[in-house]
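Colleague: A predicted structure for the sequence below; I have some questions about it.
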Amino acid sequence: MLNMSVDEMDISQTPSFRNDFKQDLKFDASERTYFKNSYHSVQLLEDLQSLRKNEVLCDIRLETDDGTIVFGHKNVLVAASPYFGAMFSAFNESNKNLVNMREINSDVLQLIVDYIYTGEILVTNENVQVLLPAANLLQLDYVKSACAEFLRTQLNPSNCIGIKVFADLYNCTDLMSSSNAFINKQFLEVVKSDEFLCLSYENVIQIISSDDLAVPFEEKVFEAVINWVKYDLNQRKDFLPNLMEHVRLPLIASKPDVLKNIVEEPLLKNNPECNKFVLEALNFHLQKSIQHFIISHSIRCKPRQFDSLKKIILTFNWSDTMPKCYTEWYDPATNLRRSAPEMKDSRRKSGVGVIRDQFVFVLGGVNSSSAQSVNMLDVSSPSPCWVPMVNMLVSRAYLGVGVLNDCIYAVGGFHGFVSVNSVEVFDSSIQKWRMVTSMTTNRSLLGVGVLNDHLYAIGGFDGYDSLKSVECYDPLLDTWTPVAELSVCRNSVSIGVLDGVIYAIGGIDGSVNLKSVEAYRPSDGVWSFIADMHLCRNNSGGVVSLDGLLYVIGGESEESVFDTIEVYNPKTNTWSLRKLSRNNNNVADIKVHCGVVVNRPPYLTN
């Protein structure tokens, strides 16, 4: 290119400006097209970065305490960072071309200014602890998020507590949540770290009070507390009573050898305030050995809640050739079935309910000997077994069961050969049954759903016809109220509840087995059809919600459904069909009829 000044250039002499150019170009006046250069912003940043590195048109110098100077353009810095925006518009620095950046070291400042001009940032183990605070100061959200994501990938038992404290300091909420979840999941490894032993008393309580600790045995929490106290005994021994308040000793009481070691622990033995927690555990164990079933309102008697991976399904299986009811643990993640405590009789056509994902109740059945009886299984017991509970007031088969506020409702069913509308409730606090207001309609073979602290009695058989009516029970008012009817009649219907929606699944319309499914939202007040299942199913008492999905287990129909599960995904409105793995029993014709979701028993390994 010729070297000349702007004044020396005469653009009128270029071809576009020559007066003798007479060609007329004809256009359609309505035609116009917008063009966008997708590389424009990238090229612009590259050119700006080049100008900055060559110190061209730079109007600001940023100086760190070690004397390093980083050049830049005020308008670029202002566009990228609210911090610089305030600095160069409202503060003393607005008219300066040299600003001291005392809060940030030179390496990090260079990284950040490079990021502003390139959109790229390098995060390492060495710089993340200074880069994140700097990004927080300069209000560079992307860099801050990048640092937090980097730290999340580096979580391990030896650093997760420190990362959690760091995340809390700079209000990285997602990283805080990830750190908490990691600590809960890896608790047994975390408590071995120096970070745990050096924690403050308040932070120890924050960890051990969590319901989500993944501890198979509560004594591990006790051991962690004792180790923390002994690490600096003189300074920490006075904290022990407050720490023991969050150790759930009653859950250990069923293990005499473990409890003996706790009773003999000198730190507890010599502390009267701690003795009350030991006595509470002993009394709880004594009471439980007599009554089998206790729901205490004390947090120390409440099992820790494992994450969804710790849930499992308890299935109820029958054989045409054997009189017993076989139960199995079914893990949907692995499709494995393992033997669970069996019941002595068949309990066919009974109702099943679960309190707190721990206490499984089986109510009634078709046999005269079991029509009023109730059996209970505590899945948290080290050696779970079915134990008899207080009989119902009315014999019932083909009944509906709902659990609400730690109370079990036995709804309708056949009393002998007659459909009834009576309802009774088992109050777990006093372990007694009492009658409540009857439904407006006789119903057997019904489904029961629980939503928003109300019971819904859905469909069923009144002794003459299949029903599509639905009624709702308010326990505070002790009243039943009719609500929107189903789209079709359904007896032997299965009910699932997930994310505020009630699902009526399959059943029988008169004499026809159904694969159709309809959903009900109380706010909408109508039932509407969703995607059909693959197979017709009725009498499937096993509909459970787990990990945002509905599982429909077993059931009956003219097709073979006993060894299949259908899984509904509400996000895609689709059903998938799964084949159950073979069971471990020697009974050839065993069939899965229903199931309930429960906490994984502590003795059951993954």
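Modeller: The structure has been received and is ready for your questions.

Colleague: going forward, measure contacts between C-alpha atoms and count neighbours the same way
Modeller: Fine.

Colleague: how about the longest helix anywhere in the chain, which residues are buried there?
Modeller: Longest helix of the chain, by residue count under DSSP state H: helix 272-291. Using 16 or more other CA atoms under 10 Å as the test for burial, helix 272-291 gives Cys274, Asn275, Phe277, Val278, Glu280, Ala281, Leu282, Phe284, His285.

Colleague: ok, and here's another one to check against it:
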Amino acid sequence: MFLPVKSNQRARLTVAFSHVLFRSTEASGNNEDVTTTSNNSTQTPSDLSPPGPNEEVLPQAHHQNPGHCIASFAAINQMRTNAQLCDVRLEVGVETIHAHKVVLASVSPYFYAMFNDDMLERTQGLVRLHDVDYTALRQLIDYTYTGEITITEQNVQVLLPASGLLQMHSVRDACCKFLLRQLHPSNCLGIRSFADAHSCKELHTRSHKYALQNFQQVVGTEEFLLLPFDEVKDLISNSQLNISSEEKVFVAVLNWVKHNLATRQIHIAELMSHVRLPLVSRDFLMTCVESETLIREDSSCKELLLEAMKYHLLPEQRSLMSSQRTQERRPEGMKPYIFAVGGGSLFAIHNECEVYNPRTNAWTPVAPMLWRRSRSGVTALHKQLYVVGGYDGVSDLSTAEFYNPLTNKWTNITPMGTKRSCLGICSYDGLIYVCGGYDGASCLSSMERYDPLTGIWSSCPAMSTRRRYCRLAVLENCIYSLGGFDSTNYQSSVERFDPRVGRWCPVPSMTARRSSCGVASTDGHLYCIGGNDGTMCMSSGERFSLRRNSWEPIAAMHSRRSTHEVVEVDGTLFALGGNDGSSSLNSVERYDTRLNKWTVVNAMVARRSSVGAAVLECFHLERGLVQTTNL
């Protein structure tokens, strides 16, 4: 085609339409080709009429067909099916597949090197492949022409190694992702072994993590019983093992050994050294561990048993017996949650409980307590939440119970030796300490502690002051008791108990009298917030510096609060519920210790004065709540 020659231009010959852009116009349902001209205008072919006498002639236009590659590859694939223009045959066993070298080389670096480098197969029309499954190869060759492949439970175990051999990484990655979606306690160990054999690092890491997180279900599978010794040891020695109690690990080891006793008995001592026997309950230690023949007949196992018994018998010396076996396992993914327990509003005493996720700023209900309680003591220990004493609307209580977040259930434990409401409580070194409070007749100064391993309450030295509505906190291996009411005066006094020497000693008093205040410790400081000074509920707060041995004021809360709770999460304080002098509160505030600033966050569902609260680290709590609720 010749273009007209203008007077000020030299004549030139060009092709008017060297390239046309094709687009699918979905809005109009029109699949016409679209032309993009050099001046960026876009027109359909029907609009490209010859220019008028006074219009500028367009020098060029572009044509592109987006479906070109798809149509071309479909045609090439059809030629492969008909064995047309094929220049290579792939032989696996007695089976042969026709293909085109250029297509194979464009998708597989393995074939690219084979057909381009100085290799024997470069000039051959027949290539014999070894160590590859024919069905997998057939599917992968189909994929090179179509870009599509179907991965199933039946073919993934041959597709993954074949795609790895041919360096078809996108298919290999798709196989790994498919296996990740198939993870289950019954197959995670097998998938982990398969991933290790084929160097799938991410799949191996995530399947191993899955086995750790679901260990309690994994140990009941045949895959676990068939594991080699080294892999069993690798699992049970891991500090991130997710278990409800160490008893589960002991039973798992015994079951594995007894599955093939003749060859596995020699490993029992080494495996038991990774079971944290000091952390099992005394009943289990005496009825299951001590009576087990395999333990009694092995001298190393007997030493481990004696170590555990000593740990149980001498709770005051546990800090001196610290070792890997006395450390609680902490699964990866454990996150802190704030539990609000019981309390009262108007004339009602609650047994309802709720939990707050600081990361989502949301409250969720959990199972109610077995008893209605306000003015109780709440603390967390060994992945469980303990609630002690309190008032049920009729009498003060000595009963206690604990909550297991894995089952979303409450269970009774041994009652205290004394009825206590308005008590102080904390956990330290594997023990729960309670002191002060009110027994229905008088304010108390007595102290007792509970050992979850033995289920026994023991008396401890009493405080020097009677304290009702006192609060306890742990700072630098000592227990601090703050404020309260001694039946005559509201207290500003503070005293400190050192469990290592078993003695109370005075600490500088607070700047204000505070009963029913909120107390928490973080970063070398003891915080005391709100409370009642005998004339009104307070919003002010102060903190004690252990280094300076003195108190200093902090910013006041937005609301006046007494009978509330203060808890610490990752260096941040939360004040929950309580009473402002006229009504029960459900509001919650967060304190930033660095900025010295309070911020209001989402309120609790229920109004709760005399509330109990504690922080408990849980693993996927919301998911567990949904599962247990649906049971």
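Modeller: All right, it came through fine. Quick caveat: nothing in here was measured; it's all calculated off a predicted structure.

Colleague: any chance you could compute the TM-score here?
Modeller: For this chain pair, the superposition-based TM-score is 0.67 by TM-score structural alignment, normalised by the length of structure 1; 516 aligned residues with a CA RMSD of 5.0 Å.

Colleague: columns distance to Asp141 of structure 1 on top of the buried residues of helix 272-291 of structure 1, output as TSV?
Modeller: As requested, the buried residues of helix 272-291 of structure 1 are arranged in TSV below (distance: CA to CA, whole Å):
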residue	distance to Asp141 of structure 1
Cys274	48
Asn275	51
Phe277	48
Val278	50
Glu280	50
Ala281	50
Leu282	54
Phe284	52
His285	53
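
Colleague: related to what we said a few turns ago, just checking, what packs against the longest helix of structure 1?
Modeller: When contacts are defined as 3 or more CA pairs under 8 Å, 6 or more residues apart in numbering; DSSP states H and E, helix 272-291 of structure 1 packs onto helix 240-244, helix 266-269.

Colleague: which one of those helices lies nearest to Gly400 of structure 1?
Modeller: Nearest to Gly400 of structure 1, of all these, is helix 240-244, at 42.2 Å by CA to CA.

Colleague: mean deviation (superposed) between the closest one and structure 2, please.
Modeller: By mean CA distance after the TM-score superposition for structure 1, the fitted helix 240-244 of structure 1 averages 3.2 Å away from its aligned residues in structure 2.

Colleague: contact partners of that helix?
Modeller: Applying CA atoms under 8 Å, 6 or more residues apart in numbering, the external contacts of helix 240-244 of structure 1 come out as Ile205, Phe222, Val225, Val229, Glu273, Cys274, Phe277.

Colleague: got the contact list for the second one?
Modeller: Okay, so that is Phe222 of structure 1. Contacts for Phe222 of structure 1 (CA under 8 Å, 6+ apart) come out as Met244, Val247.

Colleague: same check, this time on the fifth one
Modeller: Glu273 of structure 1 makes contact with Pro241 under the criterion CA under 8 Å, 6+ apart.

Colleague: and Glu223 of structure 1, which of the three is it?
Modeller: Assigned with DSSP: H, G, I helix; E, B strand; the rest coil, Glu223 of structure 1 falls in the helix class.

Colleague: and for it, the neighbour number?
Modeller: Residue neighbour count, defined by other CA atoms under 10 Å, stands at 13 for Glu223 of structure 1.

Colleague: again, but for Gly449 of structure 1
Modeller: For Gly449 of structure 1, using other CA under 10 Å, the count is 22.

Colleague: that one against Val501, yeah?
Modeller: No. When contacts are counted by CA atoms under 8 Å, Gly449 of structure 1 is not listed as touching Val501 (9.8 Å).

Colleague: how much space separates Ala134 of structure 1 from Val108 of structure 1?
Modeller: To Val108 of structure 1, Ala134 of structure 1 is 8 Å away according to CA to CA, to the nearest Å.

Colleague: measure Leu397 of structure 2 to Tyr527 of structure 2 for me?
Modeller: Taken as CA to CA, the span from Leu397 of structure 2 to Tyr527 of structure 2 is 28 Å.

Colleague: state the distance from Asn19 of structure 1 to Ser12 of structure 1.
Modeller: 9 Å.

Colleague: repeat that for Val596 of structure 1.
Modeller: For Val596 of structure 1, the distance to Ser12 of structure 1 (CA to CA) stands at 87 Å.

Colleague: those two: which is more packed in?
Modeller: Taking other CA under 10 Å, Val596 of structure 1 and Ser12 do not tie; Val596 has more neighbours (23 against 10).

Colleague: quick check, the more buried one in a helix?
Modeller: No. Judged by three-state DSSP, Val596 of structure 1 forms no part of a helix; its state is strand.

Colleague: which parts of the stretch 1-150 of structure 2 are helices?
Modeller: Taking DSSP state H, counting those that start in this stretch as the test, the helices found in the stretch 1-150 of structure 2 are 68-81, 101-107, 109-116, 134-146.

Colleague: what is the shortest one packed up against?
Modeller: Other elements packing on helix 101-107 of structure 2 under the criterion 3+ CA pairs under 8 Å, 6+ apart are helix 109-116, helix 134-146.

Colleague: do that again at 10 Å, thanks
Modeller: With contacts taken as 3 or more CA pairs under 10 Å, 6 or more residues apart in numbering; DSSP states H and E, helix 101-107 of structure 2 sits against helix 68-81, strand 88-92, helix 109-116, helix 134-146.

Colleague: in TSV, list these along with mean neighbour count and distance to Glu153 of structure 2.
Modeller: What follows is these, written out as TSV (neighbours: other CA atoms under 10 Å; distance: least, CA to CA, whole Å):
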stretch	mean neighbour count	distance to Glu153 of structure 2
helix 68-81	14	27
strand 88-92	19	23
helix 109-116	17	26
helix 134-146	18	13
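
Colleague: now tabulate these in a markdown table and tack on distance to Ser464 of structure 2.
Modeller: What follows is these, written out as a markdown table (distance: least, CA to CA, whole Å):
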| stretch | distance to Ser464 of structure 2 |
| --- | --- |
| helix 68-81 | 87 |
| strand 88-92 | 88 |
| helix 109-116 | 80 |
| helix 134-146 | 79 |
